[in-house]
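**Student:** can't give you the sequence, but here's the structure:
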């Protein structure tokens, strides 16, 4: 088993976390903040849009079961990479679409994944590839949010099930739920 890490921002971290927790080969998904200039930001600070951080997830995966390129393909298929600083009703730089590569190889793969995904979107992809900076874990109540609180949250109920459906349809062989 070879563990690797992918750090991705695709809007609300509750929504992206829920998707990647359903992927075969994913060992863990953490919600947090990256790409900003304020040390130890809080959720309230990041939501205010003034820290420069993105709501992001850190996905630890077994690269013998799922490749980094596959993770990126799922990332591009389950959020809108064509809207600048926005995912649905969430607006601001904290909701930007971004990839934070952990190596030069991941940066190369990120560029290749954007090229692969471009044909599936009617507008240009605006996802950025940003330097891997300090990661800050989100507060405990944000971790595993879909499983703990999200299914009682109207926002999550409107946004997450369609993302999970897309994952399970487009990547059925990769879904823990479909394979079960």
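**Tutor:** In hand now; what should we look at? Just so you know, these numbers come straight off a predicted model, no measurement behind them.
**Student:** from here on, contacts and neighbour counts on C-alpha atoms
**Tutor:** OK.
**Student:** Report the separation between the two terminal residues of stretch 40-56.
**Tutor:** For stretch 40-56, the first-to-last residue distance is 14 Å (Cα to Cα, to the nearest Å).
**Student:** Go through that stretch and flag the buried ones.
**Tutor:** Within stretch 40-56, the residues that count as buried by 16 or more other Cα atoms under 10 Å are 41-42, 46-47, 49, 51-56.
**Student:** mind listing which of those residues are in helices?
**Tutor:** Using DSSP state H to define helices, the subset of those located there is 46-47.
**Student:** Distance to residue 93 added to the buried residues of stretch 40-56, as a markdown table?
**Tutor:** Formatted as a markdown table, the entries for the buried residues of stretch 40-56 read as follows, by distance: Cα to Cα, whole Å:
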| residue | distance to residue 93 |
| --- | --- |
| 41 | 15 |
| 42 | 15 |
| 46 | 9 |
| 47 | 9 |
| 49 | 6 |
| 51 | 9 |
| 52 | 7 |
| 53 | 8 |
| 54 | 7 |
| 55 | 9 |
| 56 | 12 |
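**Student:** Use this one as the comparison:
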């Protein structure tokens, strides 16, 4: 089965990664830093908000099991799409939201989900929608952080992880969790 990939910045990457790992069809996740202007940044450097990077999750999935459209709909359930450079208590450009793609054929799907989401809000969405320029893997202790530290900090509510575990594309997405 062929895998596809998408890069999603949803605020703190610990919770965003844990959320996507719950979704059936997602087969691999990796946290790191996307679309910045330095080479091989460390978490400490990204934390200064001077590198231009966003905390991002590299999501690999089986499109025969879960579609990009479904993943993006789920992404919008895990973020405040109108909040600029802030998710939960986390503030700074590293916490901006974004969808970074590597396959230009994904753009029409991304545009469709954006348009559907925009209808729900008066103000414009503050989510970047760009080709992936670069991605650097974060240090090992950040990978699968909430699996290693179940009581660790997370801006996402526990109920959202349960929601992601139960959401199945064939049934459609429930409107609330």
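**Tutor:** Ah, there it is. Owing to the predicted nature of the structure, the values given are computational and were not obtained by experimental measurement.
**Student:** just to revisit the earlier point, which of the buried residues of stretch 40-56 of structure 1 sits closest to residue 28 of structure 1?
**Tutor:** Of all those, residue 56 has the smallest distance to residue 28 of structure 1: 13.6 Å, by Cα to Cα.
**Student:** What sits closest to the closest one if chain neighbours are left out?
**Tutor:** Ranked by Cα to Cα, 6 or more residues apart in numbering and with sequence neighbours excluded, the top spatial neighbour of residue 56 of structure 1 is residue 9, at 4.2 Å.
**Student:** Then residue 130 of structure 2?
**Tutor:** The spatially closest residue to residue 130 of structure 2, leaving aside those adjacent along the chain, is residue 100, at 5.1 Å (Cα to Cα, 6+ apart).
**Student:** tell me which element that neighbour falls in.
**Tutor:** Remark: residue 100 of structure 2 resides in strand 97-101, with elements defined by DSSP states H and E.
**Student:** The helix or strand just after that strand - contacts with which helices or strands?
**Tutor:** Tracing the chain C-terminally past strand 97-101 of structure 2 and defining elements by DSSP H and E, one meets helix 107-118 next. Using 3 or more Cα pairs under 8 Å, 6 or more residues apart in numbering; DSSP states H and E as the contact criterion, the neighbours of helix 107-118 of structure 2 among helices and strands are helix 68-77.
**Student:** residues in structure 1 aligned with the helix it packs on?
**Tutor:** Residues 68-77 of structure 1 are where helix 68-77 of structure 2 aligns, taking TM-score structural alignment as the criterion.
**Student:** all helices for structure 2, in order.
**Tutor:** If DSSP H is used as the criterion, the helices of structure 2 fall at 13-21, 43-47, 68-77, 107-118, 145-148, 158-166.
**Student:** Most tightly packed of the ones you listed?
**Tutor:** Of all these, helix 13-21 carries the top mean neighbour count, a mean of 25, counting by mean count of other Cα atoms under 10 Å.
**Student:** which other residues reach that helix?
**Tutor:** The set of residues that contact helix 13-21 of structure 2 without belonging to it, under Cα atoms under 8 Å, 6 or more residues apart in numbering, is 9-10, 26-32, 55-57, 59, 78, 142-147, 154-156, 160-161, 164.
**Student:** Give me the subset of these that lies in strands.
**Tutor:** Applying DSSP state E to those, the entries found in strands are 9-10, 26-32, 55-57, 59.
**Student:** Which pair in these has the greatest spatial separation?
**Tutor:** Among those, the pair separated by the greatest distance (Cα to Cα) is 27 and 55, at 19.8 Å.
**Student:** got a list of what the residue nearest to residue 76 of structure 1 when sequence neighbours are not counted touches?
**Tutor:** Counting by Cα to Cα, 6+ apart, residue 117 is the residue found nearest to residue 76 of structure 1 once chain neighbours are left out, at 6.4 Å. Residues in contact with residue 117 of structure 1 (Cα under 8 Å, 6+ apart) are 73, 76-77.
**Student:** swap in residue 49 of structure 2?
**Tutor:** Under the criterion of Cα under 8 Å, 6+ apart, the neighbours of residue 49 of structure 2 are 92-94.
**Student:** who wins for most neighbours among those residues?
**Tutor:** Counting neighbours by other Cα atoms under 10 Å, the top entry in the contacts of residue 49 of structure 2 is residue 94, with 28 neighbours.
**Student:** so who does that one touch?
**Tutor:** Listed by Cα under 8 Å, 6+ apart, the contact set of residue 94 of structure 2 reads 11, 46-47, 49, 52-55, 85.
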